[in-house]
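1. Fold the following and give me the result.
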Amino acid sequence: MRFNFSGLQGIYNQAINDNEKTLAFQLNNGNGRFVFMMFFDDTDDSKDKLFIFLRNINFLVKLKMYGSHRQGTFDVYINEYIQEKIIEELQLNGNHGNFNFEDFLIELNTQIPATYNRANRIQTIRQIWNNLDNDFTNELVDEAERIILKGIVHLPEGKSPREKTLRKAYTYIDANPDDISELLESLKERNITLSWTDNPDLEISFADALMRIN
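-> Have a look, this model is predicted:
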């Protein structure tokens, strides 16, 4: 079936206007816990895809989005297999009673927030990161094996930090989500990126990273 998640329009437009490249938020419906994720960086293969992580059953739904997102068109095609997975997430019993899948999607669509919160986004990703399969996490970050913060790098003029590099901060820096948001905002404003390693002897602290920026 085809469905338009039109409720994404507000939060999508806010992210684009704010130059945010990552969205993540959780919707609770019945017994189901649905984590919506979108990634907008031009270097992401996942651009123009909607990811919904079903937390009860640890299953990731990947949906290609069609239409003019700015105008509120987020058409996706949901096959029978995905429908059954979503119903499984809802923990419905037997023949599902009077459950109507399209009515459920309409209700879920109305729950989508109109705006996002940077700190909540980071907290949401942290909560599910270890439950995501390696292939997917490798899509989201550069050099997934390098997760130890080594330092900062000032980029040459005209070159911007890659979201896939900055995104590691969400899960691999032990700091308050609000502080992480401020860090990433400062990096983007000053055209600085983070450097990562797999050598624990080279690790620097979050405080050290801030000092090197300032």
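
2. C-alpha from now on. contacts and neighbour counts both.
-> OK.

3. Work out the gap between the helix or strand containing D103 and the centre of the chain.
-> Using DSSP states H and E, D103 maps to helix 101-111. Taking CA atoms, centre = their mean, to the nearest Å, one finds helix 101-111 lying 21 Å from the centre of the chain it belongs to.

4. what do you get for stretch 94-102?
-> 29 Å.

5. where do the helices sit along the chain?
-> Taking DSSP state H, the helices of the chain run over residues 9-17, 80-89, 101-111, 118-128, 134-140, 163-166, 169-172, 177-189, 206-213.

6. How far away from the center of its chain is the second one?
-> Right, helix 80-89. 21 Å.

7. One more sequence to fold, the one below, so I can look at both together:
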Amino acid sequence: MQGNWFEFNFTGLKDIYGEARRGDLLTFAFSLDAGRGRVSFLVRTPQDKEGQPILNDSYAIIALDRSRRWDRYLLLGNHMRAGNFKVRIRSFFAKAIAEEVCGVGGDTTGFSLNAALADINTRIPHRLGGPESLSSLRAVRAVMGSDWSKEVDDGDKTHVLSFPRLTLPRRPRENTLLKLVGCDKPESEITELLEVLRAQNTTVAWSAFPPKSDPWATRPRRGDRASAPAVPQEPAESTHDFERGYFRAVAVLLRDVGAVTPEVRRVFEHGGRPERASPDDAALFTQHGLFGGPHE
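-> Coordinates of the predicted model:
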């Protein structure tokens, strides 16, 4: 330890970070076993207001799954050429790592922080994990609890309004897309949706209240203030909201492609129940022969 921190270079991040950068992916996560515990990493490259990456500010959130502790670290050094990802582990988190590796409440006598981090470094995957990455994102979110709101924009806005296409050089903000992580849907489906949104340069417009045009939204009771929901609302985990939004994203892809390609059909089949599609999207899908209508 140097004072209140210990420097370690996570050189094992080079391959997976490089793959993410080559694919313009600004957020990825992975989990790995560490002694008797389990550690999840969330690696992010922040964006400016236009959605452009701020490459020198990449950071990692390290979450200890069993001891429920986490910390955020700026990644120092030249990442792409030299493969340096130096972090300065704070003393309180070094103790938390010892507890995670040795077991919560276990004997930490003889524990070596450098040896533990070196072992973690060798276990870092070399390739991006697809749905496994989303599972790790959820693990980080669970450990962070209410602090997760710092990683997303407008945490109080949990209802999907629309999927607007952006004009380059503007790009979707990861702080907006990451809110989909909280949806109560399988990792594979959310991963598929995120891939579509990023590929189509499409973002998500969120609202604090269900949209009025949503036939499944909870309506305010008579006499209630219009600005407040009638009853406590479900968060973005609402299955109705997610399925309607998923079909809307597929509609964006279909309009862009103009035909039912294998990619469109593959994404469509993950969408959930057809009756959750909006009337406009249902009409588009009917036109292209994907299903007979919103209530088939």
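
8. Next one: the equivalent of E139 of the first structure over in the second structure from W5 of the second structure, what distance?
-> Alignment note (TM-score structural alignment): E139 of the first structure maps to K150 of the second structure. Distance, K150 of the second structure to W5 of the second structure, using CA to CA, to the nearest Å: 24 Å.

9. neighbour-wise, which of the two wins?
-> Taking other CA atoms under 10 Å, K150 of the second structure and W5 do not tie; W5 has more neighbours (15 against 11).

10. V87 is in contact with that one, correct?
-> No. Applying CA atoms under 8 Å, one finds W5 of the second structure not in contact with V87, separated by 9.3 Å.

11. which residues touch the closest residue to N199 of the first structure other than its chain neighbours?
-> Leaving aside its sequence neighbours, N199 of the first structure sits nearest to I148 (CA to CA, 6 or more residues apart in numbering; 7.1 Å). By CA atoms under 8 Å, 6 or more residues apart in numbering, the contact list for I148 of the first structure reads Y172, W196, T197, D198, N199, P200, E203.

12. and of those, the nearest to P113 of the first structure?
-> Using CA to CA, Y172 comes nearest to P113 of the first structure of these, at 26.7 Å.

13. residues in contact with the residue nearest to the closest one when sequence neighbours are not counted?
-> Distance criterion CA to CA, 6+ apart; nearest residue to Y172 of the first structure, sequence neighbours excluded, is I147 at 6.1 Å. By CA under 8 Å, 6+ apart, the residues touching I147 of the first structure are K168, Y172, W196, T197, D198.

14. What subset of these is buried?
-> Applying 16 or more other CA atoms under 10 Å to the contacts of I147 of the first structure, the neighbour count classes K168, W196, T197 as buried.

15. Just the ones in strands from those residues, please.
-> W196, T197 (DSSP state E).

16. Can you lay out the buried ones among the contacts of I147 of the first structure as JSON lines showing distance to D179 of the first structure?
-> Formatted as JSON lines, these follow (distance: CA to CA, whole Å):
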{"residue": "K168", "distance to D179 of the first structure": "14"}
{"residue": "W196", "distance to D179 of the first structure": "19"}
{"residue": "T197", "distance to D179 of the first structure": "22"}
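
17. hang on, the earlier thing: let's have the helices of the first structure in TSV, adding distance to L50 of the first structure.
-> Below are those laid out as TSV (distance: least, CA to CA, whole Å):
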stretch	distance to L50 of the first structure
helix 9-17	11
helix 80-89	13
helix 101-111	13
helix 118-128	15
helix 134-140	13
helix 163-166	17
helix 169-172	19
helix 177-189	23
helix 206-213	31
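
18. Alright, I will stop here.
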